[in-house]
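# Quick one: sequence and predicted model below, then my questions.
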Amino acid sequence: MIGVLALQGAFIEHEQMLRSLGAECRELRERRDLDAPLDGLVLPGGESTVQKKLLADLGMFDELRRRIAGGLPVLATCAGLILLAEDTTQDASPYPGFGTLHVRVRRNAYGRQLGSFSTVQTMKGLGPFPMRFIRAPFIEAAAPDVDVLARVDGNIVAVKQAHQIALAFHPELGRDTRVHEAFLNEVVAAASARRSA
């Protein structure tokens, strides 16, 4: 079961893409939605400040952070990347992020809505991949344990650290399912590792 954070932002598109690949999804809207086990987690794009506040207000933050830190596979896009980041610049939010991804992210790095754009760039392991950026961040710095998957104009826009995949762009808004397939492969690998442990 894939939990999709459904407090705000573009979560429905993630659900539709994952379901098209045969995955079951559960929308996470309140604390009791976390009572059941999850095999993976999607942190969608949207407004990171609003998402941080709602996670705190609804009592969901600590439990989700515990699961992510414990190895729960995560796919994070745009605002989700900001939620995972250990450090963020251009962020005046009084609410913390999860801090499980060893990167420094620049929030709204490409400007406001008018700074949105699309491009096709190479992603490590996938080849050319269509990328749609909407009020997007980028990663200013990444620790040695973070695998850089893609850059645009020299800026890091996709990374992987253990079971966390984080992107500055929105793969759920296109038709290419390869990022979501890679995430589901991480989910399967993590479940297999748990069974053999």
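Looks like it came in fine.

# CA only for contacts and neighbour counts going forward, please
Noted.

# Can you point out the buried residues in stretch 164-178?
Buried residues in stretch 164-178, defined by neighbour count with 16 or more other Cα atoms under 10 Å: 164-172.

# Pasting the second one now:
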Amino acid sequence: AERHGESVEVEEVRTAGVVPDCDLLLMPGGESTTISRLLRDEGIAEEIRAFAAGGKPMLVTCAGLIVAARDAKDERVETLDILDVTVDRNAFGRQKDSFEAMLDVDGLAEPFPAVFIRAPAIDEVDDGVDVLCEIDGRPVAVRQDNVIGTSFHPELTEDSRIHGVAFFE
């Protein structure tokens, strides 16, 4: 794939040994309990923690945000604790409550078309975490050093600016 003047080779991460060779990492949406179980069972969790600690760029979206958080407020989710936030799973409702919103995101000149599907909200943000945008006073995009987390799905739009900020700036 080529975007932002960069060529990238996409690798799916389903087993240990892939993450250490990556230059950037995206943890997408899906089902957070399933993702966290896969990461633990396959030995990928420690690789992702080391990746984040190494300063390489990461983007975590929706369920990826839940798994990356310090606390998901759900004992079924084993979080990676690489983003100093607390999240509320499905805070914006169920699948039928999905919505789109134009968001003013710090670092983007024009509003971003965000897609929310069973989206989490960020409840608590620790020092060292910058809030990039909010909806109704609730953070929905944050940055901590090399990790950007969004409650929404930037990959479901044709707009790749969030990926650009996360990976190439």
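Done, it's in. Values in this document were obtained by computation on a predicted structure and should not be read as measured data.

# Show me what Thr15 of the second structure lines up with in the first structure.
Counting by TM-score structural alignment, Thr15 of the second structure corresponds to Glu30 in the first structure.

# Hmm, I typed the wrong one, I wanted Thr33 of the second structure.
Per TM-score structural alignment, Thr33 of the second structure is aligned with Thr49.

# That match falls within a helix, correct?
Yes - when DSSP: H, G, I helix; E, B strand; the rest coil is applied, Thr49 of the first structure is found to be in a helix.

# what residues are up against the residue most central in space within the second structure?
Most central in the second structure under Cα atoms, centre = their mean is Val60, positioned 1.6 Å from the mean C-alpha point. Each residue near Val60 of the second structure by Cα atoms under 8 Å, 6 or more residues apart in numbering is listed here: 26-28, 68, 147-150.

# ok, now with 6 Å
Contacts for Val60 of the second structure were tallied using Cα atoms under 6 Å, 6 or more residues apart in numbering; they are 26-28, 149.

# cool, and Val125 of the second structure?
Counted by Cα under 6 Å, 6+ apart, Val125 of the second structure has contacts Val85.

# what's the neighbour count on the residue lying closest to the match of Thr33 of the second structure once chain neighbours are set aside?
Spatially, and ignoring its direct neighbours in sequence, Thr49 of the first structure is nearest to Ser93 (5.8 Å; Cα to Cα, 6 or more residues apart in numbering). Per other Cα atoms under 10 Å, the neighbour tally for Ser93 of the first structure reads 13.

# Strands of the first structure, residue ranges please.
2-5, 25-28, 40-43, 74-77, 85-89, 101-106, 117-123, 127-133, 138-142, 147-152, 155-161, 164-167 (DSSP state E).

# and the ones you listed as a markdown table, adding distance to Arg19 of the first structure?
Conversion of the strands of the first structure to a markdown table gives the following (distance: least, Cα to Cα, whole Å):
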| stretch | distance to Arg19 of the first structure |
| --- | --- |
| strand 2-5 | 10 |
| strand 25-28 | 7 |
| strand 40-43 | 13 |
| strand 74-77 | 15 |
| strand 85-89 | 27 |
| strand 101-106 | 26 |
| strand 117-123 | 23 |
| strand 127-133 | 20 |
| strand 138-142 | 28 |
| strand 147-152 | 25 |
| strand 155-161 | 23 |
| strand 164-167 | 19 |
